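Asker: Structural data only, the sequence is not supplied:
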């Protein structure tokens, strides 16, 4: 066994998976062997969940059945609404709220006592978690603003229903399609930090709710899930500065500022998801008759690519996209969780199939052979 220390486990292969394929040098991402470019504009989030959880694309009837099953699980227990209202009244952090609510949901789940390796029970729990988190987040966002929660609608798909519950208005076709595609593209991305934390929890034969709670706590960190908020703050600073985007970015770089939305731990080229989301950011701007956020983004990307050799990641264009849909900035990372929960669950299902406790080692570098001193002599 090698004693070489790999800080952050960089480059260490700890498991095998059939879920998502990433080639960081070529800029490729695929789910279950299908390139995202081939289905991102066509497949719904419900279809992608079915693919990730079951291994194959669903037929039309299977898709409809799966979507209906998710829709049937959107309602929250009254006690969970009470918890959300209490958290909203204290102006709790949205990610902390998501973490707390996920943990609380386990108390009201019909399969909470099922064996961790019971696949059917896990699929049922996975549907409930995935379906209820959007309801919880939308309710929290409205309650903290003094508005009543909006009941979910079974006739809307997963993406459109969330926007409806958030705004109390049915989204137009462009917004609904855009948000659905964003969910699809964020659904899974290999063994990222939050997925790994979910697997560590699952490997102890803990339950799905515990695994998702662990993953949300990991995603909440600024080095993982918060970059798109920082991108939008940057775009707003540019807008308020009165400077041209290139002038602003040159000044920021000269001042030593780190430009959010660029670079990736895996991709050495442009994140393939960024190119797809760019088209939707452009469409939203054109539809609204206000393309400035998209235009600012393009100008920044041109500078960073030409002058710094850095390419945008998935967060870069998702920021302007969410903003143009009227989504508050502090909900961007929770929305990441609404999507990635599908991938977390897929990985946990896979872990249960061939489980081994994840237990790496650390090299001890402290002192040894120190002499103990009794309390009265210290």
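Answerer: In hand now; what should we look at? Predicted, not measured: the structure shown is a model, and the values here were computed from it. Numbering: from 1, shown residues only.
Asker: going forward, measure contacts and count neighbours with C-alpha atoms only.
Answerer: Noted.
Asker: Which secondary structure elements does the lengthiest helix in the chain sit against?
Answerer: Longest helix in the chain, counting residues (DSSP state H): helix 119-143. Counting contacts by 3 or more CA pairs under 8 Å, 6 or more residues apart in numbering; DSSP states H and E, helix 119-143 is packed against helix 60-72, helix 78-89, helix 94-105, helix 158-167, helix 208-219, helix 332-353.
Asker: mind redoing it with 10 Å?
Answerer: With contacts taken as 3 or more CA pairs under 10 Å, 6 or more residues apart in numbering; DSSP states H and E, helix 119-143 sits against helix 45-54, helix 60-72, helix 78-89, helix 94-105, helix 158-167, helix 208-219, helix 332-353.
Asker: quick one: which of those is nearest residue 237?
Answerer: Of all those, helix 332-353 sits nearest to residue 237, with 17.9 Å by CA to CA.
Asker: list the buried ones in the longest helix of the chain?
Answerer: 121-143 (16 or more other CA atoms under 10 Å).
Asker: Over to stretch 173-180?
Answerer: Buried-residue list, stretch 173-180, by 16+ other CA under 10 Å: 175-180.
Asker: Now tabulate those in CSV and tack on distance to residue 348.
Answerer: Below are the buried residues of stretch 173-180 laid out as CSV (distance: CA to CA, whole Å):
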residue, distance to residue 348
175, 31
176, 29
177, 28
178, 28
179, 25
180, 23
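Asker: Check it against this one:
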């Protein structure tokens, strides 16, 4: 039986129900594989529309990236407006960019509508380590304002200490439509909402095989579900269920630590307004305060999702470089989690065999984009597929290097961009 990894989130989770394992045979309109944010968002949007929905989870609700990430509500996708507008035709670009703020709005709607207790805090900072990155933030501000976000403030070095207690940065962009949450508690709150509206969730119910056809059937060790539509939302944890989509992305690991609870004075010194923070590097660092005043700090990428020997050994130097005042602070929790990286860094939404849909490949921007994905897929199944099709029309390619070399080739590319960040070129 798979349990949550030993993380701060699992240790501070709200009281919640245990969902049963699937036994026997069931039928529904939509069967969803995976109870992370992609699956939960899809299920909740669908049950709100009156669909009969069953969610199958191999382990626990929020077991994967959903319950292990930095908890930051970051708008847009892993590729932002500038890249999208240069890469795609005008109609596609306009459609994609019109949705860049929607995922965060959906999260806030869910928290309000279903009264989800998940430590929501408003505001996120993007921090620049050099003038080149600061100029990039100016461009980002202008682009996001063109698409409706008027809650942005550019912060110069002279006033930056009022927002983050370090001399590591030369400027920042504050997005008040960003923020941070306890992601596992958000996921469990959404699961409760699904069940309250008539949906069903089964944990410890790994799908062993899929039988395609006019009514797809998914099999678990002790049961099966027959449905009109099947949604694959396992992302980096989907395994070998659908090789035709899993070969277009690679799993990557990211590492996170949480310190002991800090004093009110020290917490206020580090992040005075309790915003979340991420820097502008290609291999970025991200951090925030938790509800009990721990510093939660993450960063780095392990391509191929290997477990590092020591998460703390990887993250502590980064944290202490940003905040020397935390030298030697106790680390209470250290964990890793996998996300799915695409070659284009754009999410992969689509379908095959007419009735099997997939949502995956958020490339590090999954908290917000998963919530958008669920809404778009629910729209599509309700007969309004225009917005879903804007994503489904994007072409996706396998990473160069084939099965044996795609991970080292990708790591080499990341090292090059990391060097560019250090040289500010």
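Answerer: In hand now; what should we look at? Everything numeric here is computed off the predicted structure, so don't read it as measured data.
Asker: TM value for the aligned chains?
Answerer: Scored against TM-score structural alignment, normalised by the length of the first structure, the superposed chains reach a TM-score of 0.23; 146 aligned residues with a CA RMSD of 6.8 Å.
Asker: would you list the helices and strands packed on helix 119-143 of the first structure in CSV and tack on distance to residue 198 of the first structure?
Answerer: As requested, these are exported to CSV (distance: least, CA to CA, whole Å):
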stretch, distance to residue 198 of the first structure
helix 45-54, 16
helix 60-72, 22
helix 78-89, 23
helix 94-105, 13
helix 158-167, 23
helix 208-219, 4
helix 332-353, 7
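Asker: what about the ones you listed, which gets the closest to residue 273 of the first structure?
Answerer: Using CA to CA, the nearest of those to residue 273 of the first structure is helix 332-353, at 13.6 Å.
Asker: Okay, angle between that closest one and helix 208-219 too, please.
Answerer: Here helix 332-353 of the first structure runs at an angle of 130 degrees relative to helix 208-219 (axes from the mean of the first three to the mean of the last three CA atoms, to 10 degrees).
Asker: what comes up buried for helix 332-353 of the first structure?
Answerer: By neighbour count with 16+ other CA under 10 Å, helix 332-353 of the first structure contains the buried residues 332-352.
Asker: Can you check what angle separates it from helix 45-54?
Answerer: Per the same axes, to 10 degrees, the angle that helix 332-353 of the first structure makes with helix 45-54 is 30 degrees.
Asker: and helix 332-353 of the first structure with helix 158-167, angle?
Answerer: Angle of helix 332-353 of the first structure versus helix 158-167, following the same axes, to 10 degrees, is 140 degrees.
Asker: Neighbours of residue 110 of the second structure, how many?
Answerer: Close neighbours of residue 110 of the second structure, defined as other CA atoms under 10 Å, add up to 19.
Asker: was I right about it contacting residue 193?
Answerer: Yes - taking CA atoms under 10 Å as the definition, residue 110 of the second structure is a contact partner of residue 193 at 9.1 Å.
Asker: How about residue 162 of the first structure, nearest residue that isn't a chain neighbour?
Answerer: residue 134 (5.9 Å; CA to CA, 6 or more residues apart in numbering).
Asker: swap that for residue 334 of the first structure, please
Answerer: Nearest residue to residue 334 of the first structure, sequence neighbours excluded (CA to CA, 6+ apart): residue 95, at 5.7 Å.
Asker: Against residue 215 of the first structure, how distant is the one you found?
Answerer: Distance of residue 95 of the first structure to residue 215 of the first structure, given as CA to CA, to the nearest Å: 11 Å.
Asker: Those two: which is more packed in?
Answerer: Each of residue 95 of the first structure and residue 215 has its neighbours counted (other CA under 10 Å); residue 215 has more, 25 against 22.
Asker: what's the burial count for the closest residue to residue 332 of the first structure other than its chain neighbours?
Answerer: Excluding its sequence neighbours, the residue lying closest to residue 332 of the first structure (CA to CA, 6+ apart) is residue 229, at 6.4 Å. The number of residues packed near residue 229 of the first structure is 25, by other CA under 10 Å.
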